[in-house]
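Trainee: sequence and predicted structure are below.
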Amino acid sequence: MASRRDFLSQPAPENYVAGLGRGATGFTTRSDLGPAREGPSEDQIKAAVAKRSAQLGLTESKDDDDKDDGRYQDPDNEVGLFSGGIYEKDDEEADQIWKEVEDKMGRRRQKQRLVVFTVTSPHPRKTPGLSVEIDEQNTDQSSHREAREQAEREDYERKNPKIQQQFAGLKRALETVTDEEWANLPDPKDLTGRTKRARTARMERFYAVPDSVLAAARDSGQFGTTVADDGTATAGGNKDGTVTDFAKIGAARDKVLKARLEQESQSSGTATAGSATSIDPRGYLTSLSNMQGAEKSIGDFEQFRKMLKSAVDSNPKHAASWIAAARLEIAAGKPVAARNLIAKGCQHCPKSEDIWLENIHLNENRNAKIIAAQAIQAIPHSVKIWVEAMKLENDPRSKKKVIRRALDHNQESEALWKEAVNLEEDVEDARILLAKATELIPESLDLWLALARLETPANARKILNKAVKKLPNSHELWIAAARLEEQMGEGTKKPVMKNAVKFLAKQNAMPKREEWIAEAEKCEEEGAVITCSNIIEETLGWGLDEDDDRKEMWMEDAKASISRDKFATARAIYAYALRVFVNSKSLYLAAVELERNHGTKDDLWRALEKAVEACPHVENFWLMLAREKAGQIDEARRVLARAFKQNPDNEDIWLAAVKLEADNGFIDQARDLLKTARQNAPTDRVWMRSVAFERQLGDNEAALDLVRDALLLFPGSPKLWMMKGQIYEDLDKLPEAREAYSTGVRAVPSSVPIWLLYSRLEERSGNVVKARSVLDRARQAVPKSPELWTELIRVERRAGNLNQAKSLMANALQQMPKSGLLWAERILNLEARTQRKSLLAEAIKKVEDDPILLVTAARILWAERRLDRAQNWFDKALLLDRDMGDTWAWYYKFVTQHGTEEKRAELVAKCVLNDPRHGEHWQAIAKDPKNANKKTEEILKLVAAELK
């Protein structure tokens, strides 16, 4: 042991890299580029390969035929796979270890066989023969061992077969089971939640509580107070150990109240007779206004008064200080002091117009006239003082006298001339005054326009021409000239606005496009519609290049005018834009929508005629025109005939023609058109319309034949499968309906409505378990569908499994937290009434905009009789989505109970205008064949009557 080296003196193992195990860095390691020390040489590599080949019994071949060796073609053959690798010392050591293990295991097995052979040998004395037999067994012991293990494995598998092996025969026998046998299988019993309910019932056992516990709980939140004979009260202790003395609280309250009353009484005693702060000495409460006036402390007035007095004394020529001091006295209820102050201010600032006007306002009429005369003497050229003096007079003659004296001193005052003209009752006198005013003030646009309005049309033209020379940069004069031509009936003949644009462009005085639109809206508001159109026509495209987004810009201008109720301006904008973009579908749609909402029927017809002429291949315009002329069947037929020429074999036009004939009672013509459409335009929609047409007529057999033929052509159409099942339901053939829905969900597994119809059929048949199974399959096909989750929750709720329904709801909201349908179902049907408002607030935070949730909020407020807020929520829901028919129905039911007749009529008109198509209750009634020919108003009332 003494000769053995210590650890640090021993040589390092081969391929050892210092620091590699503890993550050291900063040097080259084997994990980066290879071992740090130099690798083996070529001689060492050749020797290692030769040694490895010799051990495996292989010979190195010099030719390249070994590339095609058979062992490399089989991926499972690993013999010689690493024969060409480097055979290192660690490989040799590993092989040696495995060889020793194999030898040891072989010797152990040999000993076991030897013992067994010795015990069972019939000739124990023949020992030489024994050793020979052992040697023979030892040579092929591995093959015997493998055979024995294989036999044991087969015997174990035969005695213990797997589950799938046990049922293999039964699975093969299921191929012979038919669909009818599947449908007639007995249903298992509903064991949903029974074990859980029983376990819950055992846990929810109640026991009697002692009276001492109840008494302690009752007294824990109370205060105890004992009143002694002398009137004092002793307070009881609180739960947290503190003590509340109610006697001291009451005494402090009385003391504070007494101090406030004394303070208010002292303030009222020092106030003047005209002061509004007074306290009733008898102790009655004063009015709210008096209390508000009493809140102003006298100390504050004194402080402000000192500050203003200092400002006046330091600069007595500053009029604003005098005015502020006088207004402070008015606020303090001292009008006399205020008049005295403002009078002193007028003495110190006689040339200030504001201080004289303040003095006039603070005095009565008689004194105010005297003060106005003094002000005029001090400032004879002040227009405001002259106007104020005129207002102090009572009769028109005196007013005219004052104004004319004012004009003697201020001949170029536009305001005085306007006041003088307004005082004149005779038109001729006003014209004379305006003529004089325009001579003295030729730059006044208002005076020129006023004079032109009072003159005859012929003289007005001369006046406007003269005004244009004086004011060449004024576009208002040109607009006035255009309006004058419109009044004379020549608005469309003379190009006044065209000349105006040219003239103003030369003068570099062309206003912006937005200003011209504002002027056009002003003309429309005053009734000059032709001038409005002329302004838009000549100025809308001014300064815009073809590279600009002119169409979008003009559409925004039109929408802005519509929002301000200036429909003639918007109509003129669309007309100009359509002259530039002749074939624009979006512009024609916007123009048609404008006429539909804010124009007459003739205007709408003209707009649609222009649309179909400009865009003959847009079938929507043809359909809208035919729909608008539906009351005139011959005209509508002509429109559709023209549409057929432009759009042959268009399914929309075919269906519109069918609807026209059917709505007017021409059944045979409609059936013939559908037959022709199925030949010329064989689409699934045409076939569906044919089936629906026969169902509406009550011929379910013909409808069934059509839907069978259609499904041969369109097996992937979900609506055809739905129609087939519904027809069988109408014929009371539930097995066939079940088969139709079952085949439909296999053909179109992503269609949610088919799954819902399938589930509801099973539930109506009394088979709740089958309905649940159908919905489970549906949720696997369409995982995140709020409709499917809601239907499953409703099935459980209707079956009485409320706990299961709540559990499903929690799972559904985890997957779809922003579904308004799920939140509405939970709030209205699964939770207690007291928790609805809190859940509603939580839902509104999580769900941004959902009409179903907004209607739920309105219904809750409706139930609480908060009608105004409920109506606001209904309005929000309609503003969010006007195509949701259920919202209109709930709102109509609300208005029917709590609204006026005018409100109901307005709501019905809006519903008819928007023509809603969606909604759970709305679609169920609107798509019923019995209601096929009913209008939107009738459908609205039917849906509202069904709501609960």
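Mentor: Yep, that arrived.
Trainee: switch to C-alpha atoms for all contacts and neighbour counts from now on
Mentor: Will do.
Trainee: can you give me the helices for the stretch 751-900 of the chain?
Mentor: 752-764, 768-781, 786-798, 802-815, 820-825, 836-846, 851-863, 867-880, 885-898 (DSSP state H, counting those that start in this stretch).
Trainee: now those helices as JSON lines including mean neighbour count and distance to residue 615?
Mentor: Putting the helices of the stretch 751-900 of the chain into JSON lines (neighbours: other CA atoms under 10 Å; distance: least, CA to CA, whole Å) gives the following:
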{"stretch": "helix 752-764", "mean neighbour count": "20", "distance to residue 615": "37"}
{"stretch": "helix 768-781", "mean neighbour count": "19", "distance to residue 615": "43"}
{"stretch": "helix 786-798", "mean neighbour count": "20", "distance to residue 615": "41"}
{"stretch": "helix 802-815", "mean neighbour count": "16", "distance to residue 615": "47"}
{"stretch": "helix 820-825", "mean neighbour count": "22", "distance to residue 615": "41"}
{"stretch": "helix 836-846", "mean neighbour count": "15", "distance to residue 615": "45"}
{"stretch": "helix 851-863", "mean neighbour count": "22", "distance to residue 615": "36"}
{"stretch": "helix 867-880", "mean neighbour count": "18", "distance to residue 615": "32"}
{"stretch": "helix 885-898", "mean neighbour count": "21", "distance to residue 615": "32"}
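Trainee: what about these, which gets the closest to residue 282?
Mentor: Closest to residue 282 of these is helix 867-880 (CA to CA; 43.7 Å).
Trainee: what packs against that closest one?
Mentor: Using 3 or more CA pairs under 8 Å, 6 or more residues apart in numbering; DSSP states H and E, the elements in contact with helix 867-880 are helix 851-863, helix 885-898.
Trainee: show me what the shortest one is packed against.
Mentor: Just to be clear, that refers to helix 851-863. So helix 851-863, by 3+ CA pairs under 8 Å, 6+ apart, packs with helix 820-825, helix 836-846, helix 867-880, helix 885-898.
Trainee: mind doing that once more with 6 Å?
Mentor: helix 820-825, helix 867-880 (3 or more CA pairs under 6 Å, 6 or more residues apart in numbering; DSSP states H and E).
Trainee: for residue 234, helix, strand, or coil?
Mentor: strand (DSSP: H, G, I helix; E, B strand; the rest coil).
Trainee: on that earlier part again, between the helices and strands packed on helix 867-880, which one is closest to residue 711.
Mentor: helix 885-898 (30.4 Å).
Trainee: what about the strands in this protein?
Mentor: 225-227, 233-235 (DSSP state E).
Trainee: other SSEs contacting the last one?
Mentor: Just to be clear, that refers to strand 233-235. strand 225-227.
Trainee: second one coming, line it up with the first:
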Amino acid sequence: MSSSSGKQGSKNASKGSSGGSNSSGGNLPPLPGSGATSSLMGSLNKKKKPFLGMPAPLGYVPGLGRGATGFTTRSDIGPARDANDPVDDRHAPPGKRTVGDQMKKNQDDDDEDLNDTNYDEFNGYAGSLFSSGPYEKDDEEADAIYAALDKRMDERRKERRELREKEEIEKYRMERPKIQQQFSDLKRKLSEVSEEEWLSIPEVGDARNKRQRNPRYEKLTPVPDSFFAKHLQTGENHTTVDPLQGQFGSLNTPFPGGLNTPYPGGMTPGLMTPGTGDLDMRKIGQARNTLMDMRLSQVSDSVSGQTVVDPKGYLTDLNSMIPTHGGDISDIKKARLLLKSVRETNPHHPPAWIASARLEEVTGKLQVARNLIMKGTEMCPKSEDVWLEAARLQPGDTAKAVVAQAVRHLPQSVRIYIRAAELETDVRAKKRVLRKALENVSKSVRLWKAAVELEEPEDARIMLSRAVECCPTSVELWLALARLETYENARRVLNKARENIPTDRHIWITAAKLEEANGNTQMVEKIIDRAITSLRANGVEINREQWIQDSEECDKAASVATCQAVIRAVIGIGIEEEDCKHTWMEDAESCVSHGALECARAIYAHALQVFPSKKSVWLRAAYFEKNHGTRERLVGFPPPSLGPGRWVFQANPNSEEIWLAAVKLESENNEYERARRLLAKARSSAPTARVFMKSVKLEWVLGNIEAAQELCTEALKHYEDFPKLWMMRGQIEEQSGPMDRAREAYNQGLKKCPHSISLWLLLSRLEEKAGQLTRARAILEKSRLKNPQNPDLWLESVRLEYRAGLKNIASTLMAKALQECPNSGILWAEAVFLEARPQRKTKSVDALKKCEHDPHVLLAVAKLFWSERKITKAREWFLRTVKIEPDLGDAWALFYKFELQHGTEEQQAEVRKRCENAEPRHGELWCAESKHILNWQKKIGEILVLVAAKIKNTF
């Protein structure tokens, strides 16, 4: 019973609800039941049922028809409800909706806007799926969270996106640059255009044809011949047209239709044809002559008062009318107005008058400039600058008069007196002016110097005696007087100068130079020491750099004793003890670069006395003397009591570098016996492997083969693991005896030094020279096993097969070598020339990819361009090679050979000079010549010539 009544109640409720909705619509009658309503609403809106998601009716209790009971609490009725509690609108009554609304909504859904502006990437064209529901707080919170996430993700990708956009823009600009960018290089070149080139640019011509340019060529309708014949019969002789009256000559007969009636063709005949008497050519010529006379009168006067324009050829000199200031005429007018305003506002302001005069001078109005500046002298009679400007603008005698007037107003002006002397052409007149100036301004050093320069030595000495009395604080005058006096008088003059000027160092240095010039070198040191003490007592700070510069000046003036005394006095001032050595070496190099060799020599001598046990100082000193001095200079550094060379060895008894440097110095000066004694002492004091090697080499190059062999045997007893000794022994045996002894020496050396590449190569070449190709090949294979991945051994193997004529085997070996040593420059360089000529360029590209900065590869590319007769490119690659590796002698030799064939004498000399400065030590061809016993005394330049002579263009 309860169940049926609940269902009926639900039906009634639904019916009432549906009926209320229909009655409110006003268009449809009430529906009979809920079933019909649901069916109709479902047919009207198939996408979404109207009651889904809608609020419940007011007072609705779920399950009320099935016996459910509702209840109410105090929170539902008011006082017990908290104001902050959320409103429970889950059971709110549903909104009223009519069938018309549903039909209208369905029609809107069917006719949805498919425009692109209505498209959403997520929801499509239909809008949000959940837009009809209530927008609650949790939805708002969720949307805020998603928005924050989107913003965060966007910031993470922002940098990459901006970078990508920037790259895309740059790529777009590179593909399609602006017109401004396309012509930017041409715009920069406009700065190099001279004024003459700019003025010589022709004017832009009119591209239109003659009819378009000239209105005279408008389309006109010709007058018929009958018209002319008719009026000729009447006796009229005028044939002009009056364009205002529309009549033909003096005829009173108007054109057909008059001016208001258009003539056939749309134009009045002869309307634009001028009459023969309309222009007066005589008046035009007179006006032109008048204009040219005005221009000639403007430019006829110059600064010197002579005509600068030829009246007969004025057309060629019209450029003189062009202002040289480069400004615009309007700017000149503005400047004139501004300067005029300044002059009128403050007529006693000298710069205004000077600026006005210079403006007129620049624009070519010299006379106006002179008038302005003379007016300025009246308004500013006490201005030195105005008078000098007036004297500059006035010609010849007028300038002298201006200066004389200036002297009357400014009798103490030194500059005006100097200008007056400059205006005089006669020496006597100059002297007279300067002496008159000295009467008025006796304290001016400039006037005294100008006057003394014009006098003879004796008169100059007298004048300088007076000058130092008037100007006792002028160092220049004191020093000039000392130079003109005798030795005794000069000493007295310098003493007086020191009394008057106790703070100037130049007086002390001049005194030291004076003593040195007169042979009193023992006084030089005392004077410089006394100078340091006196200057410090007078509060003068001793500036080390300034004193070193003074010593360099003394060096250039050949005052060696003074130069060295100054260096010894100031070299240690203001330097910490731990920085002394480094600072002094830098000072010495700086002096050498400035050409002050004696200063550098003094610095090295002082450094050797302070640091007698520093090998680097001794080596630098020796290197300096080798390049700029002699052997005697080097041994002259230490005290003479120790004897030549003993000071060095006493301070460094166990220094290998010092011993060998001394031996090299003696050998280069052909002192072979002294070199032998030095080596004998070195072998007892510092018995190193290099000392023994130098001893063997000295005897070898001098031809003492037996002594060399004995020394080599003795050396190998102590240093049997030193491969160069075994190499030298084998080469000596190869030179003097049978091959067996040389082969034995190399084999013994390889037992002790199996990783010496040079020993393996020497033994292989020895067997090849003896004709034992198979044995040489076996030696190289064995060497590669003991020394894997060694490019030199692979290169020798390849060359061995190539020299034997087995080019296929050589190519195969080269392929294996490049697999084992893929980054070896010497192998890639050799591989380029193993290829046939058409494939060499491709091989060189592969070599550059593998070894881009390897000097051997660069040298191979240069040789490749040389073989193809591409001279410019070959020279560029040679320069690149020697710049990357200046120690590679083969590159210098090939470069020099190239210049001998294709370069000038200057280019050849430049390559040789650069090679000598670089002092190369390595290179296969270079070492073969430089280490040959016959070339042991040859210089770098000589070896360069020898190596270049042996190079053949077989590539």
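Mentor: Structure's in. What do you need? For clarity, every value in this text was computed on a predicted model and none was experimentally measured.
Trainee: give me the TM-score for this pair.
Mentor: The TM-score (TM-score structural alignment, normalised by the length of structure 1) is 0.63; 657 aligned residues with a CA RMSD of 3.9 Å.
Trainee: tell me which of the helices and strands packed on helix 851-863 of structure 1 sits nearest to residue 307 of structure 1.
Mentor: helix 867-880 (51.2 Å).
Trainee: which part of structure 1 matches stretch 460-474 of structure 2?
Mentor: Taken onto structure 1 by TM-score structural alignment, stretch 460-474 of structure 2 occupies residues 430-444 there.
Trainee: what does residue 352 of structure 1 correspond to in structure 2?
Mentor: Applying TM-score structural alignment, one finds that residue 352 of structure 1 aligns to residue 383 in structure 2.
Trainee: neighbours of its match, how many?
Mentor: Look at residue 383 of structure 2: counted by other CA atoms under 10 Å, it has 19 neighbours.
Trainee: how close does it sit to residue 418 of structure 2?
Mentor: Taking CA to CA, to the nearest Å as the measure, residue 383 of structure 2 falls 16 Å from residue 418 of structure 2.
Trainee: can you put the strands of structure 1 in TSV and add mean neighbour count and distance to residue 726 of structure 1?
Mentor: Below are the strands of structure 1 laid out as TSV (neighbours: other CA under 10 Å; distance: least, CA to CA, whole Å):
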stretch	mean neighbour count	distance to residue 726 of structure 1
strand 225-227	12	76
strand 233-235	16	78
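Trainee: select, out of these, the one closest to residue 821 of structure 1.
Mentor: strand 225-227 (54.8 Å).
Trainee: now do the counterpart of residue 775 of structure 1 in structure 2 against residue 212 of structure 2, distance only.
Mentor: Using TM-score structural alignment, the equivalent of residue 775 of structure 1 in structure 2 is residue 814. According to CA to CA, residue 814 of structure 2 and residue 212 of structure 2 sit 78 Å apart.
Trainee: just to revisit the earlier point, between the strands of structure 1, which one is closest to residue 628 of structure 1.
Mentor: For residue 628 of structure 1, the closest of these is strand 225-227, at 83.1 Å, according to CA to CA.
Trainee: neighbours of the aligned partner of residue 378 of structure 1 in structure 2, how many?
Mentor: Applying TM-score structural alignment, one finds that residue 378 of structure 1 aligns to residue 409 in structure 2. Using other CA under 10 Å, residue 409 of structure 2 has 15 neighbouring residues.
Trainee: take the helices and strands packed on helix 851-863 of structure 1 and lay them out in CSV including distance to residue 577 of structure 1.
Mentor: Output for these, formatted as CSV (distance: least, CA to CA, whole Å):
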stretch, distance to residue 577 of structure 1
helix 820-825, 42
helix 867-880, 29
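Trainee: picking up where we left off before, relative to residue 673 of structure 1, which of the helices and strands packed on helix 867-880 of structure 1 is closest?
Mentor: Here helix 885-898 is closest among these (CA to CA), at 30.9 Å.
Trainee: now do that closest one: distance to the chain's middle.
Mentor: Centroid separation for helix 885-898 of structure 1 versus its chain: 22 Å, with CA atoms, centre = their mean, to the nearest Å.
Trainee: that one vs structure 2, mean deviation?
Mentor: Helix 885-898 of structure 1, aligned to structure 2 and superposed, deviates on average by 4.1 Å (mean CA distance after the TM-score superposition for structure 1).
Trainee: contacting residues around that helix?
Mentor: Applying CA atoms under 6 Å, 6 or more residues apart in numbering, the contact partners of helix 885-898 of structure 1 are 916, 918, 919, 922, 940, 943, 944.
Trainee: over to stretch 779-793 of structure 2?
Mentor: By CA under 6 Å, 6+ apart, the residues outside stretch 779-793 of structure 2 that reach it are 820, 821.
Trainee: return the set of buried residues in it.
Mentor: Residues 779, 780, 783, 784, 789, 790, 791, 792, 793 are the ones in stretch 779-793 of structure 2 that count as buried (16 or more other CA atoms under 10 Å).
Trainee: what does the last one correspond to in structure 1?
Mentor: Using TM-score structural alignment as the criterion, the counterpart of residue 793 of structure 2 in structure 1 is residue 754.
Trainee: how much space between that match and residue 830 of structure 1?
Mentor: For residue 754 of structure 1, the distance to residue 830 of structure 1 - CA to CA - is 26 Å.
Trainee: same check, this time on residue 171 of structure 1
Mentor: Distance of residue 171 of structure 1 to residue 830 of structure 1, given as CA to CA: 43 Å.
Trainee: can you tell me how far the most centrally placed residue in structure 2 is from residue 182 of structure 2?
Mentor: Central residue of structure 2 (CA atoms, centre = their mean): residue 188, 16.8 Å from the mean position. Look at residue 188 of structure 2 and residue 182 of structure 2: by CA to CA, they are 12 Å apart.
Trainee: equivalent analysis for residue 450 of structure 2, please.
Mentor: Where residue 182 of structure 2 is concerned, residue 450 of structure 2 sits at a distance of 60 Å (CA to CA).
Trainee: repeat for residue 931 of structure 2
Mentor: 59 Å.
Trainee: just residue 899 of structure 2 next, same as before
Mentor: With CA to CA as the criterion, residue 899 of structure 2 and residue 182 of structure 2 are 40 Å apart.
Trainee: coming back round to it: which one of the buried residues of stretch 779-793 of structure 2 sits closest to residue 139 of structure 2?
Mentor: residue 789 (72.4 Å).
Trainee: can you pull out the residues in contact with stretch 695-713 of structure 2?
Mentor: Here stretch 695-713 of structure 2 makes contact (CA under 6 Å, 6+ apart) with residue 933.
Trainee: let's go with 7 Å and repeat that
Mentor: Stretch 695-713 of structure 2 is contacted by residues 679, 725, 729, 933 when judged by CA atoms under 7 Å, 6 or more residues apart in numbering.
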